[in-house]
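Chemist: take a look and give me a structure for this.
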Amino acid sequence: MSSRSPARPRRHRIVASLLLVPLFAAPAAAQRPFDTGTTVGVEAAVASLVALVVGGGLLAFAPTYTGRTTRRITEDPGETFVYGVGLGVAVVVLVVVLVLTVVGSLLVIPLAVVVAVAGTLGYLAAGRVVTDSRPLVLLVAVFLAVAVAVVPLLGGLLGFVLSSLGMGAAYLDYRDDGASTGDGTPGG
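Modeler: As a prediction, the model looks like this:
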């Protein structure tokens, strides 16, 4: 019998899965029709910059909140994903309604910022599965953001899942009024 915790084998499987993403990134990106590579490069640069700024900001300025919400994702991914997908559908409907009005159109940009910040929590949670070191968590989040931008189909699916997890965790944290999950200690 090994003295490892039950979370360790799961962590190894997830790390192995994350390491497979670059193996498929180049061939999948090469399948983009009529693309010279410039668009992919710009998308990857923007994705990495957003993940770096938003993820770094969350880790630096809201470490307790970030730790609490990312822990929720890793402890109960099913519930956070379901709530995230439901919230995503609600946001799409809300954006359509807001765009139909002049005043509502002005609210779409702040709503997009909130969704981007909440979605980034999913990327950070994936980083927390790999390591507890904040710089490495951020590095994994940036790497995944680039993979999402570069890989056409699987990247979009990965981005949808990670963003849904993040939005679901943000909503559940708001619903529970910031109550701590797990062992009751603040995250970080």
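Chemist: from here on, just use CA atoms for contacts and neighbour counts.
Modeler: Will do.
Chemist: centre of the chain to the longest helix along the chain, how far?
Modeler: Counting by DSSP state H, the longest helix found in the chain is helix 102-130. With Cα atoms, centre = their mean, to the nearest Å as the basis, helix 102-130 stands 9 Å off its chain's centre.
Chemist: other SSEs contacting the strand or helix carrying Gly86?
Modeler: Following DSSP states H and E, one finds Gly86 within helix 77-99. On a contact count with 3 or more Cα pairs under 8 Å, 6 or more residues apart in numbering; DSSP states H and E, helix 77-99 meets helix 102-130, helix 153-175.
Chemist: next up, for comparison:
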Amino acid sequence: MAFQPGDHLWKKGGRLSGKIYDHHIIYKGRHATGHAIIENSFRAGRVVQKTLSDEQLKPYELYERPGNADRCLSRAEAALAECRKYSLIFYNCETFANDCLHGHGGSFQVRRATGHVALLTSVSSAAATSAAVGLVTTQHVVINVPDKGAFGVWAYLGYTHPVVKKIVVSHPLGIAAASGAACGCCIWSCFALFGRDPRKRRRHG
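Modeler: Predicted coordinates:
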């Protein structure tokens, strides 16, 4: 695909086959020595302009095409002139690119990571509670048993005496916590499976 000035591009970044994070840039245009791009760089700690070769640009995909390319580039140039600082949570590469296109930032990666952390915390807390209190507990109950004294005469006459017995019963808190952990795992699985960015469509082949 031929990229156009102002395009928001993305690629898989980082180690572990790009499973850690995605990188986002604004495509500025082609010139004699390569492709000019503007990005919010984690390494540089600010918004910078770079020149990429054809090979370096090859991994990138179109994420979104702006409705107004000139306005998008103008915002990118302004952030570059201001040396806007990088912030992993509040102003990362994706936030920068979205800010250039729409005038307001936002990071799908941060929202997704926050969701994972929240679900992990919830599931871990429920599992820890379940492990701490256990799924079962013992109770002491008093039952009346027939009185076998005097050759069973008292039992025949209906006399009984109390006996304390220990019984095993389910622990309400442990069962509730285990159910919560299982439910949280199901929600977490659905979140991981269906909570993907719909704009990311990789080429095949």
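Chemist: TM-score for this pair?
Modeler: Once superposed, chain against chain, the TM-score is 0.23 (TM-score structural alignment, normalised by the length of structure 1); 68 aligned residues with a Cα RMSD of 4.6 Å.
Chemist: need the helices and strands packed on helix 77-99 of structure 1 in a markdown table with mean neighbour count and distance to Val89 of structure 1, can you?
Modeler: Below are the helices and strands packed on helix 77-99 of structure 1 laid out as a markdown table (neighbours: other Cα atoms under 10 Å; distance: least, Cα to Cα, whole Å):
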| stretch | mean neighbour count | distance to Val89 of structure 1 |
| --- | --- | --- |
| helix 102-130 | 20 | 12 |
| helix 153-175 | 22 | 10 |
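Chemist: who wins for proximity to Arg72 of structure 1 among those?
Modeler: helix 153-175 (6.4 Å; Cα to Cα).
Chemist: what comes into contact with that closest one?
Modeler: 69-70, 72-73, 77, 79-85, 87-88, 115, 118-123, 125-126, 145, 147-149, 179 (Cα atoms under 8 Å, 6 or more residues apart in numbering).
Chemist: please compute how far that helix lies from its chain's middle.
Modeler: Centre-to-centre, helix 153-175 of structure 1 and its host chain are 6 Å apart (Cα atoms, centre = their mean).
Chemist: what is the neighbour count of Ala60 of structure 1?
Modeler: The tally of other residues near Ala60 of structure 1 (other Cα atoms under 10 Å) stands at 13.
Chemist: in terms of secondary structure, what does the host helix or strand of it contact?
Modeler: Per DSSP H and E, Ala60 of structure 1 falls inside helix 56-61. Applying 3+ Cα pairs under 8 Å, 6+ apart, one finds that helix 56-61 of structure 1 makes contact with no other helix or strand.
Chemist: ok, for Glu64 of structure 2, nearest residue in space, not its chain neighbours?
Modeler: Using Cα to Cα, 6 or more residues apart in numbering and skipping residues adjacent in sequence, the residue nearest Glu64 of structure 2 is His8, 5.1 Å away.
Chemist: now do the longest helix of structure 1 against helix 77-99, angle only.
Modeler: 160 degrees (axes from the mean of the first three to the mean of the last three Cα atoms, to 10 degrees).
Chemist: re the thing from before, for Leu23 of structure 1, find the nearest of the helices and strands packed on helix 77-99 of structure 1.
Modeler: helix 153-175 (12.3 Å).
Chemist: longest helix of structure 2?
Modeler: Max-length helix for structure 2 by DSSP H is helix 108-133.
Chemist: could you look up the SS state of Trp10 of structure 2?
Modeler: strand (DSSP: H, G, I helix; E, B strand; the rest coil).
Chemist: mind listing what Pro22 of structure 1 touches?
Modeler: Ala147.
Chemist: actually Asn144 of structure 2, not the one I wrote
Modeler: Thr160, His161, Pro162, Val163 are the contacts of Asn144 of structure 2 under Cα under 8 Å, 6+ apart.
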